[in-house]
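In: could you look at this predicted model? Sequence included:
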Amino acid sequence: MGTHWTADDIPDQQGRVAVVTGANTGLGFETAKVLAGRGATVVLAVRDVDKGERAAARMAGAVAVQQLDLTSLDSVRTAAAQLRRAHPQIDLLINNAGVMYTPRQSTVDGFERQFGTNHLGHFALTGLLLDLLLPVPGSRVVTVSSTGHRIRAAIHFDDLQWERSYSRAGAYGQSKLANLMFTYELQRRLAAHGPPTLAAAAHPGVSNTELVRNSPALVRAPMDRLAPLVTQSAAMGALPTLRAATDPSVLGGQYYGPGGRREVRGYPRLVTSSPESYDLAVQQRLWAVSEDLTGVTFGV
């Protein structure tokens, strides 16, 4: 392995099954394409099946499409049941899909959209599929967070759904902090259960994707102009996720991001998250609340 970890360092993925949420575009597309190119059977778990089919057609290898709408727990349960029938085991579950800076909207189940999509939908999906990963050597759950987890770095238990007041950035930050806290608590439970499954997290730095499409125009316009100067490609942004998912040296509970200044861009390396993200009591409280809201409990 050279100084910089790249997609060329990914071991052969023949015989492995990888489920990637939000894989029809951006980071998810790049992640899925590389895994398929390394021999994995890849499932693109996407809300829009037509877009998923078009994305699959641009990939080489064994690629399938699974409908999944993370804003609906019914859809999550249906998708999990269909995945269970199609795949008796899963090696990689990559919780990549996300929304950012949306207006105040609710999911089908009444959750604030960013928290409901980015955290609760993935929490439920993981819980419903976890037993397919637990017996598999080298299996991993990788959840994609963001440097945005430091925005108002707190889980607002007194108003989780932002019903009293709403901040696009604050709600996004809470959802991405929840992604990390979920990863850390899941890893603690997996470690107690015993090998082989581990949980890890990653973030893409500032990557040039469609994620900012919901930002206000006053924010989006300057971001579009500055993008070539301050962002990296989606292919580079996917490398931390790919490393967390495939590097044999990865340990449970680790967090990977770009190695450049302020973790904005660069080749993937081990990074640390905010002090708040490591609060054990808050992690466990968030877990209990997430089980209650989704009705999904874990076998670990």
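Out: Here it is on my side, so go on. Numbers count the residues shown, from 1 in each chain.

In: can we go C-alpha only for contacts and neighbour counts from here?
Out: Fine.

In: and the host helix or strand of Arg77, what does it pack against?
Out: Take DSSP states H and E as the rule and Arg77 turns out to sit in helix 73-86. Using 3 or more C-alpha pairs under 8 Å, 6 or more residues apart in numbering; DSSP states H and E as the contact criterion, the neighbours of helix 73-86 among helices and strands are strand 63-67, helix 122-133.

In: centre of the chain to that helix, how far?
Out: Helix 73-86 has its C-alpha centroid displaced from the chain centroid by 18 Å (C-alpha atoms, centre = their mean, to the nearest Å).

In: ok, back up a step: turn the helices and strands packed on helix 73-86 into JSON lines, columns for mean neighbour count and distance to His203.
Out: Conversion of those to JSON lines gives the following (neighbours: other C-alpha atoms under 10 Å; distance: least, C-alpha to C-alpha, whole Å):
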{"stretch": "strand 63-67", "mean neighbour count": "21", "distance to His203": "24"}
{"stretch": "helix 122-133", "mean neighbour count": "22", "distance to His203": "16"}
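
In: which of the ones you listed sits closest to Leu251?
Out: Checking those against Leu251 by C-alpha to C-alpha gives helix 122-133 as the closest, at 16.3 Å.

In: now the angle from that closest one to helix 73-86?
Out: Helix 122-133 and helix 73-86 meet at an angle of 20 degrees, taking axes from the mean of the first three to the mean of the last three C-alpha atoms, to 10 degrees as the criterion.

In: please identify the buried residues of the helix or strand following helix 122-133?
Out: Note on helix 122-133: by DSSP H and E, the next helix or strand toward the C-terminus is strand 140-144. Of the residues in strand 140-144, Arg140, Val141, Val142, Thr143, Val144 count as buried by neighbour count, 16 or more other C-alpha atoms under 10 Å.

In: try this one side by side with the last:
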Amino acid sequence: MSKKWTRTDIPDQRGRVAVVTGANTGLGYETAKALAERGASVVLAVRDVEKGEQAAARMTGDVSVQALDLSSLDSVRTAAAALRSRLDRIDLLINNAGVMYTPRQTTRDGFEMQFGTNHLGHFALTGLLLDLMLPVPGSRVVTVSSTGHRIRAAIHFDDLQWERSYSRVGAYGQSKLANLMFTYELQRRLAPHGTTVAVAAHPGMSSTELARNTPAALRLPLTWLAPLITQTPAMGALPTLRAATDPAAFGGQYYGPGGRNEIKGHPRLVTSSPQSYEVTTQQQLWTASEDLTNIKYPTDEPSLHV
């Protein structure tokens, strides 16, 4: 394997089934495209089906589209049911879709938009699809976080939905910290099964549509600095692809760009913030997420142990 991990290091994916959320543009598109090129059967799980079809048409290989709006638990349940009816297994679930720095708004279920979409939507989707993965050796749940999990980030259990006051940066940080805590707690619950693992990744600073809601005070400086501090979506997708396909990866790991401050560069193992490893907080978040989504995971059911 090359010293700098690239798309050419992705092993043959023929016979594997991958579901990638938010795959019609940006990081998700590049992730899905690379997996399809290596032979995987890829499902683009997207909010806008027309854009998803257009994205699929630009890819080579076995690519299909599934409607999924992570800001609606009804849509998540409908999408999961549709996937369960058409797939008999899932090897890779890539929880990539997300929103960033949105103005104060809520999902259809009344959750703060960033927490509801980035974390709760993926928590629900994973729980509804996990029994298609547990029997599959080598299957992986890869959840995309961000360096934003370090910025003004905490899990505000006394106000998870930011109803008392709102910070778009703080809410984004909470959602991305939740992505990591979900990954670590999920891995702990998956470990006894011995087949499926949970891994996390982040893209560094990548030039995508995700930053369209960046506050005005930051937008101009970032525009000037962009050529120096950002990388292409294809490069930004590499940590996710390595987390998903590197035979040496194992559960509970976190991949990001290998350059200075993890801003850009080829993917390598990285570490997340100290608070992201707090087991008590991870478990508290898990319980809150189950209660909010009314989703119970199959990982504790003896009948599903393999």
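Out: Perfect, thanks for sending it. In this text, all values refer to a predicted model and were calculated from it rather than measured experimentally.

In: could I get the TM-score for this pair?
Out: For these two chains in superposition, a TM-score of 0.99 is obtained (TM-score structural alignment, normalised by the length of structure 1); 299 aligned residues with a C-alpha RMSD of 0.7 Å.

In: thinking again about what came up before, quick one: closest of the helices and strands packed on helix 73-86 of structure 1 to Arg168 of structure 1.
Out: The closest of those to Arg168 of structure 1 is helix 122-133. By C-alpha to C-alpha, the value is 19.8 Å.

In: what's that closest one packed up against?
Out: Packed next to helix 122-133 of structure 1, using 3+ C-alpha pairs under 8 Å, 6+ apart, are helix 73-86, strand 92-95.

In: just checking, what packs against whichever helix or strand comes after the last one?
Out: The reference is to strand 92-95 of structure 1. Tracing the chain C-terminally past strand 92-95 of structure 1 and defining elements by DSSP H and E, one meets helix 113-114 next. Of the remaining helices and strands, those touching helix 113-114 of structure 1 by 3+ C-alpha pairs under 8 Å, 6+ apart are helix 168-193.

In: helices or strands next to the helix it packs on in the packing?
Out: Contacts of helix 168-193 of structure 1 with other secondary structure elements, assessed using 3+ C-alpha pairs under 8 Å, 6+ apart, are made with helix 113-114, strand 140-144, strand 198-202, helix 280-294.

In: so which bits of that helix are buried?
Out: Of the residues in helix 168-193 of structure 1, 168-191 count as buried by neighbour count, 16+ other C-alpha under 10 Å.

In: quick check: angle from that helix to helix 122-133?
Out: Using the same axes, to 10 degrees, the inter-axis angle of helix 168-193 of structure 1 relative to helix 122-133 is 20 degrees.

In: still on that earlier bit, in a markdown table, list the helices and strands packed on helix 122-133 of structure 1 along with distance to Thr231 of structure 1.
Out: Supplementary listing: those in a markdown table, determined by distance: least, C-alpha to C-alpha, whole Å:
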| stretch | distance to Thr231 of structure 1 |
| --- | --- |
| helix 73-86 | 32 |
| strand 92-95 | 22 |
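
In: winner for burial among those?
Out: Per-stretch averages of neighbours, counted by mean count of other C-alpha atoms under 10 Å, single out strand 92-95 among these, with a mean of 26.

In: test my guess that Thr31 of structure 1 contacts Arg243.
Out: No. With contacts counted by C-alpha atoms under 8 Å, Thr31 of structure 1 stays clear of Arg243, the gap being 10.1 Å.

In: Tyr256 of structure 1 belongs to a helix?
Out: No. For Tyr256 of structure 1, which was evaluated using DSSP: H, G, I helix; E, B strand; the rest coil, the result is strand, with no helix membership.

In: can you name the residues that contact it?
Out: Counting by C-alpha atoms under 8 Å, 6 or more residues apart in numbering, Tyr256 of structure 1 makes contact with Ala201, Ala202, His203, Pro240, Thr241, Arg243, Ala244, Pro268, Arg269, Leu270, Val271, Thr272.

In: show me how to select, in PyMOL, the buried members of those residues.
Out: Buried members of the contacts of Tyr256 of structure 1 can be picked out in PyMOL with the line below, counting by 16+ other C-alpha under 10 Å:
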select buried, resi 201+202+203+240+241+243+244+268+269
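
In: out of the buried residues of strand 140-144 of structure 1, who's nearest Phe298 of structure 1?
Out: Phe298 of structure 1 has its nearest neighbour among the buried residues of strand 140-144 of structure 1 in Val141, at 13.5 Å by C-alpha to C-alpha.

In: tell me which residue of structure 2 matches up with that closest one.
Out: When the structures are aligned by TM-score structural alignment, the residue of structure 2 matched to Val141 of structure 1 is Val141.

In: could you check how far its match is from Thr281 of structure 2?
Out: For Val141 of structure 2, the distance to Thr281 of structure 2 equals 21 Å [C-alpha to C-alpha, to the nearest Å].

In: count the neighbours of Ala288 of structure 1 for me.
Out: Applying other C-alpha atoms under 10 Å, we find 12 other residues in the vicinity of Ala288 of structure 1.

In: which position in structure 2 aligns with it?
Out: Counting by TM-score structural alignment, the partner of Ala288 of structure 1 is Thr287.

In: that older thread, residues touching the match of Val141 of structure 1, list them.
Out: Contacts for Val141 of structure 2 (C-alpha under 8 Å, 6+ apart) come out as Leu92, Leu93, Ile94, Asn95, Thr126, Thr196, Val197, Ala198, Val199, Ala244.

In: and for Thr107 of structure 2?
Out: With contacts defined as C-alpha under 8 Å, 6+ apart, the neighbours of Thr107 of structure 2 are Ser71, Ser72, Met113, Gly116, Thr117.

In: same check on Ile263 of structure 2?
Out: Residues touching Ile263 of structure 2, when contacts are defined by C-alpha under 8 Å, 6+ apart, comprise Pro203, Gly204, Met205, Ile229, Thr230, Pro257.

In: what do you get if the cut-off is 6 Å, keeping everything else the same?
Out: For Ile263 of structure 2, the residues meeting the contact criterion (C-alpha atoms under 6 Å, 6 or more residues apart in numbering) are Gly204, Met205.

In: from Ala226 of structure 2, how far off is it?
Out: Relative to Ala226 of structure 2, Ile263 of structure 2 is positioned 11 Å away (C-alpha to C-alpha).

In: now do Tyr255 of structure 2
Out: When distances are taken as C-alpha to C-alpha, Tyr255 of structure 2 and Ala226 of structure 2 turn out to be 22 Å apart.

In: cool, Leu220 of structure 2 as well?
Out: Leu220 of structure 2 is 10 Å from Ala226 of structure 2, by C-alpha to C-alpha.

In: great, nothing more from me.
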